[in-house]
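# just coords:
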């Protein structure tokens, strides 16, 4: 299992101050300790106290960074990277190309540092009901972020049904690509799978004739 995620950590920490970098380091230490315990003894058998001890922090510190044990699995650094990537795209770029680049580029960054961790997370998401239930909250945050970003670029209503339907379709394609990748033991390139899923979605929605 990848233990450090140092390359991704460097990307995220670069624009941050010393205090924020220390927080990021602590957050990653907690997650690394937790994932090691999950592999060693299983998710259900691992307690917050054990994770805190392994990360050399107090339980109260753990809860400052992760409100629940499930948040260790469902929260990640992908959304901030995706948002920054989308905002950096040229304003006159076709929207579909901007979305594709903003979703796939950051995913490659995450996978380069956290391939094994992500595979573990996706397996836990598939297998642990409590994690699946908690993931709904995180999915809604991602959906709200995407609605806001696309609305800024298009001038559409971020809370309108059309926007919500588009974003829901994008997230469904992402979810299916990730789960397909996990079901096949992470052997294929997840970013390529996501690109194929987004292409399939675009093709299905393209007018006939």
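Here it is on my side, so go on. The shown structure was predicted, so the numbers you read here are calculated from the model rather than taken from an experiment.

# contacts and neighbour counts: CA atoms only from here.
Noted.

# what's the distance between the residue most central in space within the chain and residue 105?
Closest to where the C-alpha atoms of the chain average out (Cα atoms, centre = their mean) is residue 78, at 4.1 Å. Computed as Cα to Cα, to the nearest Å, the residue 78 to residue 105 distance reads 10 Å.

# correct me, but the residue nearest to the centre of the chain touches residue 107?
Yes: with contact defined as Cα atoms under 8 Å, residue 78 counts as touching residue 107 (7.0 Å).

# Number of residues surrounding the spatially closest residue to residue 143 that is not a sequence neighbour?
Nearest non-adjacent residue to residue 143, counting by Cα to Cα, 6 or more residues apart in numbering: residue 167, 6.3 Å away. By other Cα atoms under 10 Å, the residues close to residue 167 number 19.

# Repeat that for residue 129.
Applying other Cα under 10 Å, we find 11 residues neighbouring residue 129.

# what does residue 28 give?
Residues within reach of residue 28, counting by other Cα under 10 Å, total 20.

# got a list of what residue 54 touches?
Contacts here follow Cα atoms under 8 Å, 6 or more residues apart in numbering; on that basis residue 54 touches 30, 33, 34.

# Remind me which helix or strand it belongs to.
Using DSSP states H and E, residue 54 sits within helix 48-55.

# got the residue ranges for the strands in the protein?
For the chain, strands defined by DSSP state E do not occur.

# Longest helix of the protein, counting residues only.
Counting residues, the longest helix found in the chain (DSSP state H) is helix 95-127.

# by contact count, what packs against that helix?
helix 6-13, helix 71-74, helix 78-88, helix 129-154, helix 161-183, helix 190-205 (3 or more Cα pairs under 8 Å, 6 or more residues apart in numbering; DSSP states H and E).

# circling back: and the residue nearest to residue 143, how far is that from residue 56?
40 Å.

# Same question for residue 200.
For residue 200, the distance to residue 56 equals 46 Å [Cα to Cα].

# Next up, a structure to set beside the first:
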């Protein structure tokens, strides 16, 4: 039974990755704004409802990690005692970027994130929702001041990772992304004035 579940998950990931690759190819050929979900579905030989189920929106074709499962909320890296949020974020980023397959797709996806306002808007909305959920989980048993601290801490971490992505893109991917993120998180951990 566990083997059946694993097989289904692998098939779903493969299908999602295929749809995402087809979508990116169409965006590259025709521009993000000119391509519809229906066109992606037709080219990927799936139903439009499958594209919506996998990715939610057209911007989701860029923002959702097709090669990852389950959903992002269930993928959070577990904390280790009193682990500092920066160290927790570093572990999560290392886990995600540890796969070399991520980098080819990431370059294409980061390009759309940097260049397409609709993708930027959805990315920001998803991050706001993620920050709210993370801070709420982290401070569920504490006062609202702790929730504010958690939200601003995770907001700074998000900004640091976004800054690394922006720099990576603006330098034509010259430095390894993981090193840039590590450097940014090191600076954040030491304190911005240090």
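Thanks, I have it. None of these values were measured; they are calculated from a predicted model.

# what TM-score comes out when they're superposed?
The TM-score (TM-score structural alignment, normalised by the length of the second structure) is 0.80; 187 aligned residues with a Cα RMSD of 2.9 Å.

# before we move on, the earlier item: which ones among the contacts of residue 54 of the first structure lie within helices?
The helices, defined by DSSP H, take in 30, 33, 34 from the contacts of residue 54 of the first structure.

# What's the second one aligned with over in the second structure?
When you say that, I think you mean residue 33 of the first structure. Correspondence of residue 33 of the first structure to the second structure, assessed by TM-score structural alignment: residue 22.

# Wait, its match touches residue 42, no?
No: Residue 22 of the second structure is not in contact with residue 42 according to Cα under 8 Å; the separation is 9.8 Å.

# re earlier: out of the helices and strands packed on helix 95-127 of the first structure, deepest packed?
Highest mean neighbour count among these (mean count of other Cα atoms under 10 Å): helix 71-74, with a mean of 20.

# Report the buried residues of the longest helix of the first structure.
Residues of helix 95-127 of the first structure classed as buried: 95, 98-104, 106-111, 113-122, 124-125 (neighbour count, 16 or more other Cα atoms under 10 Å).

# now for residue 23 of the first structure: what does it line up with in the second structure?
In the second structure, the residue matched to residue 23 of the first structure (TM-score structural alignment) is residue 12.

# One more: residue 195 of the first structure?
Counting by TM-score structural alignment, residue 195 of the first structure corresponds to residue 182 in the second structure.

# Can you give me the separation between the residue nearest to residue 143 of the first structure and residue 177 of the first structure?
Distance, residue 167 of the first structure to residue 177 of the first structure, using Cα to Cα: 15 Å.

# Could you do residue 74 of the first structure as well?
Remark: distance between residue 74 of the first structure and residue 177 of the first structure (Cα to Cα) = 16 Å.

# again with residue 126 of the first structure
Using Cα to Cα, residue 126 of the first structure is found at 13 Å from residue 177 of the first structure.

# picking that back up, so for the helix holding residue 54 of the first structure, what gets flagged as buried?
By 16+ other Cα under 10 Å, the buried positions in helix 48-55 of the first structure come out as 48, 51, 52, 53, 54, 55.

# start and end residues in the second structure for that helix, please.
Counting by TM-score structural alignment, helix 48-55 of the first structure pairs with residues 37-44 of the second structure.

# what's the mean distance for the matching stretch versus the first structure?
Compared with the first structure after fitting, stretch 37-44 of the second structure deviates on average by 1.5 Å (mean Cα distance after the TM-score superposition for the first structure).

# how much distance is there from that stretch to the middle of the chain?
When distances are taken as Cα atoms, centre = their mean, to the nearest Å, stretch 37-44 of the second structure is centred 23 Å away from the chain's centroid.

# Kindly report the same for stretch 146-165 of the second structure.
The chain centre lies 14 Å from the centre of stretch 146-165 of the second structure; the measure is Cα atoms, centre = their mean.

# Please name the nearest non-neighbouring residue to the match of residue 33 of the first structure.
residue 44 (6.0 Å).

# which ones are touching the one you found?
Applying Cα under 8 Å, 6+ apart to residue 44 of the second structure gives the contacts 18, 19, 22.

# The longest helix of the first structure relative to helix 129-154, how many degrees between them?
Helix 95-127 of the first structure runs at 170 degrees relative to helix 129-154, counting by axes from the mean of the first three to the mean of the last three Cα atoms, to 10 degrees.

# how far off helix 78-88 does helix 95-127 of the first structure point, in degrees?
Using the same axes, to 10 degrees, helix 95-127 of the first structure lies at 180 degrees relative to helix 78-88.

# Any idea how far helix 95-127 of the first structure is from the middle of the chain?
Using Cα atoms, centre = their mean, the distance from the centre of helix 95-127 of the first structure to the centre of the chain it belongs to is 6 Å.

# With that, I have no additional questions.
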